[in-house]
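S.K.: sequence first, predicted coordinates after that:
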Amino acid sequence: MKDIEQLDKARERVIETIAQNMGLYGVTPSVGRLYGLLYFKNEPMTLDDMKEELGMSKTSMSTAVRHLLELKMVEKVWKKGSRKDLYIVNQDWYQTFADFFAIKWRTSISINVKAMKKSIEELHGILNSESVEEGIQKTAKQDIEKLEHALEYYEWLNRVVDTFESKDIFKHIPK
């Protein structure tokens, strides 16, 4: 009995640490606990299994699993004879990080680039105005230069994300 208690204690330590650090992935500690639970399971689990193990509602489990699926941290699997959805954790932490990085950065890049392009367009509108004051015109030109420089950064960052999505990152920094 003591060995099983030590095994559970060792696993629980890792699960709690994962749960505490899941904020990096934008998820709550309870989602992190679910990930940790799935990580140590050697077989797929249903939402009912997860609910029973963690004492959370089936709705909460469903939401947590959906979030982990979106981050590609868990996968839905099929098992002969089972009608329920089954889930396993993606064991490849390297790929999980690469997927997460790409998902989050693509979103951020898109939002920032869109805002900057719109602002550049508006700033050009100011420059094309016949009644623009000299000081405003100078500031608008400076802002356009800054934003165009920032857009170059986002082009570079898109190429970085490309290396994660294509898995070329692992050629430069092997697993």
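M.R.: On my side now, so go ahead.
S.K.: contacts and neighbour counts: CA atoms only from here.
M.R.: Fine.
S.K.: Q91 - that's part of a helix, no?
M.R.: No. Looking at Q91 with DSSP: H, G, I helix; E, B strand; the rest coil, it is coil, so not inside a helix.
S.K.: the residue nearest to it when sequence neighbours are not counted and H172: what is the separation?
M.R.: Using C-alpha to C-alpha, 6 or more residues apart in numbering and skipping residues adjacent in sequence, the residue nearest Q91 is Y39, 7.3 Å away. Using C-alpha to C-alpha, to the nearest Å, one gets 28 Å for the distance from Y39 to H172.
S.K.: what residues does the residue sitting nearest the centre point of the chain make contact with?
M.R.: By C-alpha atoms, centre = their mean, the chain has its centre lying nearest to F100, at 3.7 Å. If you count contacts by C-alpha atoms under 8 Å, 6 or more residues apart in numbering, F100 has them with 25, 71-72.
S.K.: if you count neighbours, what's buried in the helix or strand harbouring it?
M.R.: Take DSSP states H and E as the rule and F100 turns out to sit in helix 93-127. For helix 93-127, the neighbour count (16 or more other C-alpha atoms under 10 Å) marks 95-103, 105-106, 109, 113, 116, 119-120, 123, 126-127 as buried.
S.K.: also this one, for the comparison:
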Amino acid sequence: MKLNCPSDMDKLEIARRRISTVMAKTMDLYGTPPSIGMLYATLYFSEDPLTLDELKESMGMSKTSMSTGVRKLEENHFVNKVWQKGVRKDLYEAQKDFYESFIGFYCNMWHRELELNMEAIRKAEPELKALLKSSDEEVRRLAERDLAQLENGQNYYKWLEKLVKSLESGKIFDFIPKLEKEVD
């Protein structure tokens, strides 16, 4: 009786499926459904950029789902739209530099966090300062405490802004260098 041994191509596909499954699970950490993670994995292992139609065929998902998924991946800096001479459809490729994906994703999120919170602090601060003149002692005490907390928040957001700038400029790598490919 002859056993069916997997071919080398089968073994390659098994290894890729294993990595793709983990990529899909990891995408969940970024607030992305596993199906979009599988979409990223498909692009990651593709040698060439793919169109939405090619992705649809490969993944068995609707073109609308593909479009939504690719847009989400593009917004989160995991996928890039590329141009190729003679091709009229949009082409997409995975961002394979995980450092760039990390920086793009987190800096994007942190910019939004900074903007929202600093705007809230800018609006709340004068309101709280005005309450320091309240005739109600309890209100004054609470306003003073809240202002101290806002100051701590502002310090954090100033630090976060410096972190974002160091990531975007690449200066972070002066302190924590990228790891080079290890040689066996």
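M.R.: Sure, I can see it. Predicted model, so just to flag it, every value in this text is computed and none were measured.
S.K.: tell me which of Y39 and H172 of structure 1 has more neighbours.
M.R.: Y39 (18 against 9; other C-alpha atoms under 10 Å).
S.K.: hmm, back to that, what does the residue nearest to the centre of structure 1 align to in structure 2?
M.R.: Aligned by TM-score structural alignment, F100 of structure 1 pairs with F105 of structure 2.
S.K.: any chance you could map the strands in structure 2?
M.R.: 79-82, 91-94 (DSSP state E).
S.K.: make CSV from those and add distance to E168 of structure 2 and mean neighbour count to it.
M.R.: Formatted as CSV, those follow (distance: least, C-alpha to C-alpha, whole Å; neighbours: other C-alpha atoms under 10 Å):
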stretch, distance to E168 of structure 2, mean neighbour count
strand 79-82, 18, 17
strand 91-94, 20, 22
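S.K.: quick one: map N90 of structure 1 onto structure 2.
M.R.: By TM-score structural alignment, N90 of structure 1 lines up with Q95.
S.K.: nearest spatial neighbour of the equivalent of L55 of structure 2 over in structure 1, skipping sequence neighbours?
M.R.: Counting by TM-score structural alignment, L55 of structure 2 corresponds to M50 in structure 1. Closest residue to M50 of structure 1 apart from its sequence neighbours, by C-alpha to C-alpha, 6+ apart: M61 at 7.0 Å.
S.K.: the aligned residue in structure 2 for the one you found: neighbour count?
M.R.: Residue pairing (TM-score structural alignment): M61 of structure 1 is matched to M66 of structure 2. Summarising burial for M66 of structure 2: neighbours were counted as other C-alpha under 10 Å, giving 22.
S.K.: so M66 of structure 2 makes contact with E54?
M.R.: No. M66 of structure 2 sits out of contact with E54 when judged by C-alpha atoms under 8 Å, with a separation of 9.8 Å.
S.K.: give the contact list for M59 of structure 2.
M.R.: By C-alpha under 8 Å, 6+ apart, the neighbours of M59 of structure 2 are L39.
S.K.: one more pass at 10 Å, please.
M.R.: M59 of structure 2 sits next to 35, 38-39, 42, 53, 66 when contact means C-alpha atoms under 10 Å, 6 or more residues apart in numbering.
S.K.: dump those into CSV; add distance to K165 of structure 2 as well.
M.R.: Output for these, formatted as CSV (distance: C-alpha to C-alpha, whole Å):
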residue, distance to K165 of structure 2
S35, 32
M38, 31
L39, 30
T42, 32
D53, 38
M66, 33
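S.K.: out of those, which is most surrounded?
M.R.: Highest neighbour count within those: L39, with 24 neighbours (other C-alpha under 10 Å).
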